[in-house]
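Q: I would like the atomic coordinates for the input below:
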Amino acid sequence: MTRGIQGASAVVGVAERHYRRGQSPDSEQVMTLRAILDACADAGISPREIDGFVSYAGGSNDGPILGAALGIDELRWSNMMWGGGGGSVAAAIINGATAIAAGQADVVVVYRAMAQADTGRLGYAKYHYGPHFLAHGVGSPAQICAMRTQRMLEHDGVPREALRSLVLAAYHHAQQNPTAQAYGKALDAETYDSSRLIAEPFHLFDCSRESDGAVALILVSAERARDLRADPAYILAGAQGAPGGYSESIDNDAHYSTAGFGAANNGKPGVAERLWSSAGLGPDDVDVVQVYENFSGPAVAALIDHGLCPPGEAAGAVLTVDNLTAPNGKLPVNTSGGNLADAFVNGLNLAVEAVRQIRGTSTNQVAGAQTSLFIGGPMAPLVSSVLFSNSAALREG
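A: I've put the predicted structure just below:
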C-alpha cells in the first residue's frame, strides 16, 4: 500500500523540451540541465535547493553529476528506477514522493532525457531482450507488444477499431497543440487504415515516435506547494510492480494479453487495484487520462487493466473517438497528442500534460478536471501508475 504518500507532496514545476529525432541542438546532459532550470523557474524556487534526483530507464545523467553542475547546496536522495523502457516512468514520480513523505529530501526533480546522438535509438532493444527472442529474429518492442496485442484481439475479443480510435483521438488533440510534432498533420481513418504494417497488427500510426528531448518535474511537500502556487498537482496515489513471471524473460505468462497492471499470480492485488485502494477512489472518479502508448494496443490493454473500460468486445463501445476526445468525451485520453502525435521522451512528457490538466492550462483542457491519471509504459517487465489531483479531490479522497 502507498497510503504514506497520499497528498504529502505535489508537483510545482514542470518543463519539457523536445525535437525531432536526431535534431537536438544540445547533448542529453545540457538538455537535462536546461529542463531542470526551466522547471525550477516554473516552480519559483532556486535550483540550488534541489536535494533529490530521480530518473529511470538508464542513462548517464546521474544525480551527483547534475547536482554539481547546478551548484546545489546538498544531495540527499539519488535514485534510478529499474524496469526497462517507460514502465517505471510513473514509479519515478512515486519514488520522489516517497522521499519527501519520508523526510529524506525536500525538493526532488524527476527527469529524463533522450538524444539519438548520445544514446542511439530505442527501436532495437538489445539491452532488454534475451537470446530466446533474438535467436528468432524478435528484437524490438514493436514485435513483442504486437504479439501480446494480437492475442488481446483474437482471444479476448477487443475490437481492432479500439486501437484506431485511440490513435485518431491523439492526432485530433495534437492539432490544438502547436508544439506537437503532428501539429498541422491531421489523421483520418482512411489514412490510418491504408498505412503500412510495422508488426501485425500495428500499422505505422499505431507506433510512437522517438524524439530528442528532456523533461523535468519538481516535487516539494504539500505544505510548501501551497505557498508556492495556487494550482499544485498533488500526488494522490501511486503504485508499481508486475505479476510474477510478467517479463520478457519468460513471455509465456497467464496474463499474456494484458498490460501487466492486473492481479498477481498469487491472487493478491495488482498495480491498478493497489492504486485505487490507496487513493480511496475508483476508475469512475478519473477526469482525464494520460496513458503511455509505446503502441496503441498496450495502451488499450492498460485502460482495460485499470477498469476504465470493460474487457473484450465491450471495450469497443467505450473506446470511440468521441469518448476519448477532450473536452466533452467521457474518457479523454492523451490530450497533448501523447507519445503517438506529440512527442516521445520515454513518456515523461505525458506526466507534464497530466499536471497541466490539473492546472487548467492544457491546449485540450477538460473543464473542471480534479483528478488526472498517468499510466506508465504497459506490457513492460515492471509497470506503474500515479494519480494527480487538485486540493478539492485531495480532501475528498
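Q: all contacts plus neighbour counts: C-alpha atoms, from now on.
A: OK.
Q: surely residue 239 meets residue 387?
A: No: using Cα atoms under 8 Å, residue 239 is not in contact with residue 387, being 9.3 Å away.
Q: For burial, what's the neighbour tally of residue 192?
A: Per other Cα atoms under 10 Å, the neighbour tally for residue 192 reads 16.
Q: Okay, and it sits in which element?
A: Using DSSP states H and E, residue 192 falls within helix 189-194.
Q: Which parts of the stretch 101-250 of the chain are strands?
A: Counting by DSSP state E, counting those that start in this stretch, one finds strands in the stretch 101-250 of the chain at the ranges 108-114, 197-199, 202-203, 211-221, 233-241.
Q: of all those, which lies closest to residue 321?
A: Taking Cα to Cα, strand 202-203 is the member of these nearest to residue 321, at 17.7 Å.
Q: quick one on the thing from earlier: what's the helix holding residue 192 packed up against?
A: With contacts taken as 3 or more Cα pairs under 8 Å, 6 or more residues apart in numbering; DSSP states H and E, helix 189-194 sits against helix 160-174.
Q: how close does the residue lying closest to residue 240 once chain neighbours are set aside sit to residue 183?
A: Counting by Cα to Cα, 6 or more residues apart in numbering, residue 384 is the residue found nearest to residue 240 once chain neighbours are left out, at 4.0 Å. Going from residue 384 to residue 183 by Cα to Cα, to the nearest Å gives 29 Å.
Q: Now show me the structure for the sequence below, then we'll compare the two:
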Amino acid sequence: MSGFHPLRDRTAIVGIGATPYYRRGQSAPRTMIELVGAAIIAAIDDAGLRIADIDGFAFYSGGFDTGLLMETLGIPEVTFTASITGAGGGSAGAVGLAASAIVSGAARTVICVGGLQQIGQRFGAITASYAATPETAFFASAGLIGPGHLFALLASRHMHLYGTTREHLAAVALNARANALATPHATMHRPLTREDYFAAPMIAEPHCLFDFCLENDGAIAAVVTSAERARDLRHRPIHVMAGTHGGAREWGRSLYWMNMPDETFASSGNAAIARRLYAMAGIGPEDIDIAQFYDHFTSQVIMQIEDYGFCAKGEGGPFAASGAIAVDGTLPINTDGGQLSGGYIWGMTHIREAVEQLRGTAANQVAGAEVALVTGGPSTLPVSGLILRR
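A: Prediction:
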C-alpha cells in the first residue's frame, strides 16, 4: 500500500502522563478533575512544554469539560475542543482527532485525555442501570446485565462457526498476565496458571473471570503537536501515521443490537477501520511490529487479530495459542498486560504502552519495535484505530 494522505506523519505524540491505576472506587477522595488534571500536567512535563502551550483538547470519556479544565490548570485560551462519543471504542480515535485539528490549523498543541472513576456506577454492570426502552428491551429481558454478558454471545457464535475454544481464550489471558508481571505500574502482579484459568468461576459462558478486563480508576493524557515542532522537544517524536474512527452500519450498536450478518456478529466490528487505517498509513498488517488491542474480553482480542488481517477469518484462536502474541512472538500483543491484567482506563493504557514501546522505555521492551497498532473498541460505534511509528 502507498499513496499520499494529508494526515500521515504530520503530527507526533510528544508527551505521556498517567495517574496510578487504582482499583475500582479506590481513587476517592480524589475527584475526576483531579485525576485528569494530574495526568495532563504529567504529560506536559514529559514533553518539556508549559501549560500555556496547550491550545486544544481531544477528549475521550467524560466527567470533566473544557471550561473546568482551563480554570483548574490555568490554560489561557483554546482554539479547538472536541470529544469522541461512544462507550469504549473511541480512545485511539482521540489521537486522530487531535492530529486532524493540528493539520487543519485549528490548533498547535492538543491534549488527548481520558479518565475513569467508578465510585458510583460499576461499568461491569452498566446495562442493568439503563432505562427500559424499546432499544434496551432485548438484553434487559434476557438478563444481560453487563457488556461481558452481551459479548459472550459473540464469542459463542465465533466458537460455533470457527471452532474457537476456551483454550484459545486462555492463551490471551495468560499472555496478558505474563506481561503484567514485569510491568511496575500494572494492577495484577500475581502469576496466573492455566489451572487457575480453568478453575475460575464462569461469569457469562464462555467468559470466565479471567476473560474479563479489570475495573480501575485513573486517567491518562497524551500531548500531540506538529511533526516540525516535535523535533525540538524532549523525547524522540512518535509519529502518527494514521488515526481514524467510525465503522460500518452493520456493526451499529454492536452488543446492544444483535442484528448483524453472521460474519459481522462473530467479529470485533473493526474490519472497516482496519481497511481505512492501513490505506491512510500506506502500510499493511505485515508492517506492524506490535499491537495494543482493546482487550475488554479475551474473545474480542481473537476477533481483532482477524479483523486487522494478521490471520484469516476463524484462525485468530490458533494464532493466539501458537505463541505468536508473546513478547518474543511474531506479533507481540498488549505488552504491558493490557486491560485484562495491566489497567483499564477506557483503552488509554494502550496509547501509553505503544508510545513507551516506540521510545524504547517499556518494561517488556520488544527489540526493534518501530511501528505500533493501537485499537479502540469493540463497542458501540465509533470504534477507532491508530498507527504510530518511531
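Q: where does the TM-score land?
A: With the length set by TM-score structural alignment, normalised by the length of structure 2, the two chains reach a TM-score of 0.93; 377 aligned residues with a Cα RMSD of 1.7 Å.
Q: picking up where we left off before, mean distance of the helix holding residue 192 of structure 1 to its aligned residues in structure 2, please.
A: Taken over the aligned residues, the distance from helix 189-194 of structure 1 to structure 2 averages 0.8 Å (mean Cα distance after the TM-score superposition for structure 1).
Q: before we move on, the earlier item: got the contact list for the aligned partner of the residue nearest to residue 240 of structure 1 in structure 2?
A: For residue 384 of structure 1, the aligned position in structure 2 is residue 384, judged by TM-score structural alignment. Residue 384 of structure 2 is in contact with 89-93, 243-247, 270, 273, 375-377, counting by Cα atoms under 8 Å, 6 or more residues apart in numbering.
Q: Show me which of those residues is closest to residue 70 of structure 2.
A: For the contacts of residue 384 of structure 2, the minimum distance to residue 70 of structure 2 (Cα to Cα) is 21.4 Å, reached by residue 91.
Q: What's the match for that closest one in structure 1?
A: Aligned partner of residue 91 of structure 2 by TM-score structural alignment: residue 89.
Q: picking up where we left off before, you'd agree the residue nearest to residue 240 of structure 1 is in a strand?
A: Yes: the assignment for residue 384 of structure 1 (DSSP: H, G, I helix; E, B strand; the rest coil) places it in a strand.
Q: Tell me how far it lies from residue 15 of structure 1.
A: In terms of Cα to Cα, residue 384 of structure 1 sits 21 Å off from residue 15 of structure 1.
Q: just to revisit the earlier point, which of the contacts of residue 384 of structure 2 show up in structure 1 as well?
A: Shared with structure 1 under both residues aligned by TM-score structural alignment, their matches' Cα atoms under 8 Å, the contacts from those are 89-93, 243-246, 270, 273, 375-377.
Q: Hmm, residue 301 of structure 2 is touching residue 172, no?
A: Yes: under the criterion of Cα under 8 Å, residue 301 of structure 2 makes contact with residue 172 at 7.5 Å.
Q: sorry, back to before: residue 239 and residue 387 of structure 1: which has the busier surroundings?
A: Neighbours of residue 239 of structure 1 and residue 387, each counted by other Cα under 10 Å, are more numerous for residue 387; the result is 26 against 23.
Q: Go ahead and confirm that one touches residue 233.
A: No: contact between residue 387 of structure 1 and residue 233 fails when scored by Cα under 8 Å: they sit 9.5 Å apart.
Q: Which residue in structure 2 aligns with residue 70 of structure 1?
A: Counting by TM-score structural alignment, residue 70 of structure 1 corresponds to residue 73 in structure 2.
Q: which residues touch the match of residue 91 of structure 2?
A: 55-56, 346-348, 376-377, 384.
Q: Can you show me the helices along the stretch 201-350 of structure 1?
A: All helices of the stretch 201-350 of structure 1, identified by DSSP state H, counting those that start in this stretch, fall at 222-228, 271-279, 296-305, 315-318, 321-324, 338-341, 348-359.
Q: which other helices and strands contact the last one?
A: When you say that, I think you mean helix 348-359 of structure 1. Helices and strands touching helix 348-359 of structure 1, by 3+ Cα pairs under 8 Å, 6+ apart, are strand 9-20, strand 211-221, strand 233-241, strand 288-291, strand 371-375, strand 383-389.
Q: Could you do the fifth one as well?
A: Helices and strands touching helix 321-324 of structure 1, as assessed by 3+ Cα pairs under 8 Å, 6+ apart, comprise helix 160-174.
Q: Now the helix it packs on on structure 2. Mean distance?
A: Overlaying structure 2 shows helix 160-174 of structure 1 at a mean distance of 1.1 Å from the equivalent residues (mean Cα distance after the TM-score superposition for structure 1).
Q: give me the stretch of structure 2 that that helix matches.
A: Mapping helix 160-174 of structure 1 onto structure 2 (TM-score structural alignment) gives residues 166-180.
Q: For the matching stretch, give me every contacting residue.
A: For stretch 166-180 of structure 2, contacts defined as Cα under 8 Å, 6+ apart pick out 186-189, 191-194, 197, 206, 210-211, 298-299, 301-302, 317-318, 320-321, 325-327, 334-338, 340-342, 364.
Q: Hmm, residue 14 and residue 238 of structure 2 touching each other?
A: Yes: with contacts counted by Cα under 8 Å, residue 238 of structure 2 reaches residue 14, the gap being 6.7 Å.
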